[in-house]
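Chemist: coords please:
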Amino acid sequence: MTASSTRRTTAARSRCAAVSAIAVAGALLLTGCGDQTKNSDNSSGSSSAASAPLADKLPADIRAKGVIRVGSDIAYPPVEFKDESGKVVGIDPDLADAMGKQLGVTFQFENGTFDALLTGLRSNRYDIAMSAMTDNKSRQEGLDPETGKKVGEGVDFVDYMVAGVSIYTRKGDTKGITGWADLCGKKLAVQRGTVSEDLAKAEAKKCPKGKTIALQRFDDDQQAQTRLRSGGADAASSDFPVAAYAVKTSGGGKDFEIVGEQVDSAPYGIAVSKKNTQLRDALQAAMNAIIQNGEYQKILEKWGAQDGAVKEAVINGGK
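Modeler: So this is what the prediction gives:
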């Protein structure tokens, strides 16, 4: 989430910042937790540690358990969502499965609200957070993106793709919206804790008096789409891959249209505790391995996200 500062925050970047995230950004540092239902039957498979080429890079305790617990907001297609059978699918689960074969472990996805994922990581509920979360300085340093004040522990990111933030409206009913400046006086639906929310807050400060952006915040992107579809909002915003997928699939492509250009392209990153550098480095090695062997490119192409591909996984590349 391009995805908050989303793309899953700084106000100038995309869950999605605007995907620089595409955290922790504002609400991402909330202490409350949402739905943290464990999807034990929807985990990402892997080969045994004995045959995995990068197994020795993992911390001993994770290698012994054979499982990496992944905090994720599993309602953000095509990055992560549940198919009709209830299985967790998407870009992140597929990448995790490929990395699991390199590391000899299973990536077990556990559902949680996006703005509580970093809280779950800090409390050791999860080993990592992988949820279209934008890598940015606010999340790296644990800062509130609006005030710049320290509000929690920062995290490290293993960056793995790039995305920007987009605005979309009901198809054929754009309300004259062609970019962020046109949202003044309009109702905008966003997922709470994302870069889209940060960008909207920043844009609202520029609006004429009495004509601000009426920001509607939801726990997940699907709820924001429902509000727009019903006419309760004039527009919605999310990371470009998510917006594009919604435009393509919702109502058979008849519900929405993207308006304007995507903005604030930034890296998605896998969030890891700064105390767990060995796990961070193992994930980086695994991601680079699947980039080099071609699995990474095939996965992004499968989900129509190849434009966000990177040539190398880096640590904390967000700004």
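
Chemist: make it CA atoms for all contacts and neighbour counts henceforth
Modeler: OK.

Chemist: what secondary structure does the nearest residue to K201 once chain neighbours are set aside sit in?
Modeler: Excluding the flanking residues, the one nearest K201 by C-alpha to C-alpha, 6 or more residues apart in numbering is A11, at 7.6 Å. Following DSSP: H, G, I helix; E, B strand; the rest coil, A11 is assigned to coil.

Chemist: which ones are touching A11?
Modeler: Residues near A11 by C-alpha atoms under 8 Å, 6 or more residues apart in numbering: S5, A17, A18, P145, E146, V195, D198, L199, K201, A202.

Chemist: how about 7 Å then?
Modeler: Residues in contact with A11 (C-alpha atoms under 7 Å, 6 or more residues apart in numbering) are S5, A17, P145, V195, D198, L199, A202.

Chemist: same check on Y296?
Modeler: Y296 touches L95, I290, counting by C-alpha under 7 Å, 6+ apart.

Chemist: so where does it fall, helix or strand?
Modeler: helix 295-302 (DSSP states H and E).

Chemist: separation between E312 and D239?
Modeler: Distance from E312 to D239, counting by C-alpha to C-alpha, to the nearest Å: 21 Å.

Chemist: and E295, by the same measure?
Modeler: To D239, E295 is 23 Å away according to C-alpha to C-alpha.

Chemist: so for those two, which sits in the more crowded spot?
Modeler: Neighbour count, other C-alpha atoms under 10 Å: between E295 and D239, D239 has more, with 38 against 16.

Chemist: how about the strands in the stretch 101-250 of the chain?
Modeler: Using DSSP state E, counting those that start in this stretch, the strands of the stretch 101-250 of the chain run over residues 106-111, 128-129, 155-170, 187-191, 214-218, 235-239.

Chemist: would you do the same for the sequence below? I want to compare the two.
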Amino acid sequence: MNAETARRVDGARTRLVAAGAVAVAGVLLLTGCGDQTGSGNDDGKAAGGSKSAPLADKLPKEIRDKGVIRVGSDLAYAPVEFKDKSGGVIGIDPDIAAAMGKQLGVKFEFENGTFDTLVTGLRSNRYDIAMSAMTDTKDRQNGVDSDTGKKVGEGVDFVDYFNAGVSIYTPKGKTQGIKTWDDLCGKKIVVQRGTVSHDLAKAQAKKCPKGKTLGIQAFDDDQQAQTRLRSGGADAGSSDFPVAAYAVKTTGGGKAFEIVGDQVEAAPYGIAVAKDKTQLRDALQAALNAIIENGEYGKIVAKWGVEAGAVKESGINGGK
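Modeler: All right, here's what the predicted structure looks like:
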């Protein structure tokens, strides 16, 4: 989603997404979340292209031989991907990856990295893919810097797997009349660096009238931004809606933050793959469509209370 073209979603969809995301914390209390690092091939039979992995032959040979897909991810973005108290990697993305791994006969190994370096990690071959609540946008597909409009890299392909919008949240009881992005002029906002929220904040800052500057504080991860807001260092924060809703529900026992206004229009999350790895891209899409068809995908989004963001079919480069 490009900041310049973001629009409000209709009220019915906003309420639907909100109802799903508010259930996240309750679901977490009822379902044990084990360590998903390595993608959860519990019986060990999926790795290596056994009969239990019907799509293994779609993968590039070098990945089949290794039995591992290296995943670059910012593991501080609950409930999409984060670490539990024991250090295990859990969340929506690790669960989806684990289900895909059963189809492909490989393990998805999540490696922690700051969000704004993940695409660079793909280019340097540090990761095979990036899966980190990354919004599929034309700029990212084309390797264009959203600030300058200049081409800075070859871009990536996206395998789309979920839809999510962006929300604003404030300290609870201290909304200061903030309901829209225009209301942020003259105030301070915290965001995670390199995200769509960051893009939206920079676009809004250009629109603010003289004397009402929007101060933007960008951090390496969303938890740092939330900590800054909670300490009184800013007036508002912005994150993808599932993340903002989770923070509102869980931080300070639900007494720290509140969401204000409507989320901006949902856009697809995509698994980022280097442009020259089309075989890997297509194998990932096939695995996603397989778990959508067999019902595993539906169980995962229901487990995390985010059914409203589910897709009926995986697409390639569907972002605008």
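
Chemist: before we move on, back to that, for A289 of structure 1, state which of the contacts of A11 of structure 1 is nearest.
Modeler: Each of the contacts of A11 of structure 1 was checked against A289 of structure 1 using C-alpha to C-alpha; the closest is A17, at 26.4 Å.

Chemist: and that closest one? What does it align with in structure 2?
Modeler: In structure 2, no residue is paired with A17 of structure 1 according to TM-score structural alignment.

Chemist: mind listing what's buried in the helix holding Y296 of structure 1?
Modeler: Of all the residues in helix 295-302 of structure 1, those buried under the rule 16 or more other C-alpha atoms under 10 Å are E295, Y296, Q297, I299, L300.

Chemist: from the chain's centroid, how far away is that helix?
Modeler: 18 Å (C-alpha atoms, centre = their mean, to the nearest Å).

Chemist: what's the angle from it to strand 155-170?
Modeler: Per axes from the mean of the first three to the mean of the last three C-alpha atoms, to 10 degrees, the angle that helix 295-302 of structure 1 makes with strand 155-170 is 20 degrees.

Chemist: what's the mean distance for helix 295-302 of structure 1 versus structure 2?
Modeler: Superposed on structure 2, helix 295-302 of structure 1 shows a mean distance to its aligned partners of 0.8 Å (mean C-alpha distance after the TM-score superposition for structure 1).

Chemist: just checking, K187 of structure 1 touches D234?
Modeler: Yes - counting by C-alpha atoms under 7 Å, K187 of structure 1 touches D234, with 5.1 Å between them.

Chemist: which of those two has more residues huddled nearby?
Modeler: D234 (23 against 18).

Chemist: for structure 2, which helix is longest?
Modeler: The longest helix of structure 2 (DSSP state H) is helix 278-294.

Chemist: show me what that helix is packed against.
Modeler: On a contact count with 3 or more C-alpha pairs under 7 Å, 6 or more residues apart in numbering; DSSP states H and E, helix 278-294 of structure 2 meets helix 92-104.

Chemist: can you give me how far the helix it packs on is from the chain middle?
Modeler: With C-alpha atoms, centre = their mean as the basis, helix 92-104 of structure 2 stands 15 Å off its chain's centre.

Chemist: what's the answer for stretch 310-320 of structure 2, then?
Modeler: Averaging C-alpha positions (C-alpha atoms, centre = their mean) puts stretch 310-320 of structure 2 14 Å from its chain's average.

Chemist: what distance separates the start and the end of it?
Modeler: Span of stretch 310-320 of structure 2 from end to end, C-alpha to C-alpha: 18 Å.

Chemist: would TSV of the contacts of A11 of structure 1 with distance to Y76 of structure 1 and neighbour count be doable?
Modeler: Shown next, in TSV, are the contacts of A11 of structure 1 (distance: C-alpha to C-alpha, whole Å; neighbours: other C-alpha atoms under 10 Å):
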residue	distance to Y76 of structure 1	neighbour count
S5	18	45
A17	17	44
P145	23	25
V195	14	45
D198	18	31
L199	19	27
A202	24	15
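
Chemist: may I ask which two of those are separated the most?
Modeler: A17 and A202 (12.2 Å).

Chemist: in structure 2, what residues pair with stretch 247-257 of structure 1?
Modeler: Using TM-score structural alignment, stretch 247-257 of structure 1 pairs with 248-258 in structure 2.

Chemist: buried set for that stretch?
Modeler: Quick answer for stretch 248-258 of structure 2 (16+ other C-alpha under 10 Å): V248, K249, A256, F257, E258.

Chemist: next: stretch 299-316 of structure 1.
Modeler: 299-300, 303, 305-306, 308-310, 312-316.

Chemist: also stretch 266-275 of structure 2?
Modeler: In stretch 266-275 of structure 2, counting by 16+ other C-alpha under 10 Å, buried: A266, A267, P268, Y269, G270, I271, A272, V273, A274, K275.

Chemist: so which of the residues you listed sit within strands?
Modeler: Among the buried residues of stretch 266-275 of structure 2, the ones falling in strands (DSSP state E) are A266, A267, P268, Y269, G270, I271, A272, V273, A274.

Chemist: what about the first one, distance to S238 of structure 2?
Modeler: Shown here: A266 of structure 2 relative to S238 of structure 2, a distance of 14 Å by C-alpha to C-alpha.

Chemist: on that earlier part again, narrow the contacts of A11 of structure 1 to those in helices?
Modeler: Short answer: the contacts of A11 of structure 1 in helices (DSSP H) are V195, D198, L199, A202.

Chemist: sorry, back to before: just put the buried residues of stretch 266-275 of structure 2 in JSON lines and tack on distance to R230 of structure 2.
Modeler: Compiled in JSON lines, the buried residues of stretch 266-275 of structure 2 are given as follows (distance: C-alpha to C-alpha, whole Å):
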{"residue": "A266", "distance to R230 of structure 2": "26"}
{"residue": "A267", "distance to R230 of structure 2": "28"}
{"residue": "P268", "distance to R230 of structure 2": "29"}
{"residue": "Y269", "distance to R230 of structure 2": "28"}
{"residue": "G270", "distance to R230 of structure 2": "30"}
{"residue": "I271", "distance to R230 of structure 2": "31"}
{"residue": "A272", "distance to R230 of structure 2": "32"}
{"residue": "V273", "distance to R230 of structure 2": "36"}
{"residue": "A274", "distance to R230 of structure 2": "38"}
{"residue": "K275", "distance to R230 of structure 2": "40"}
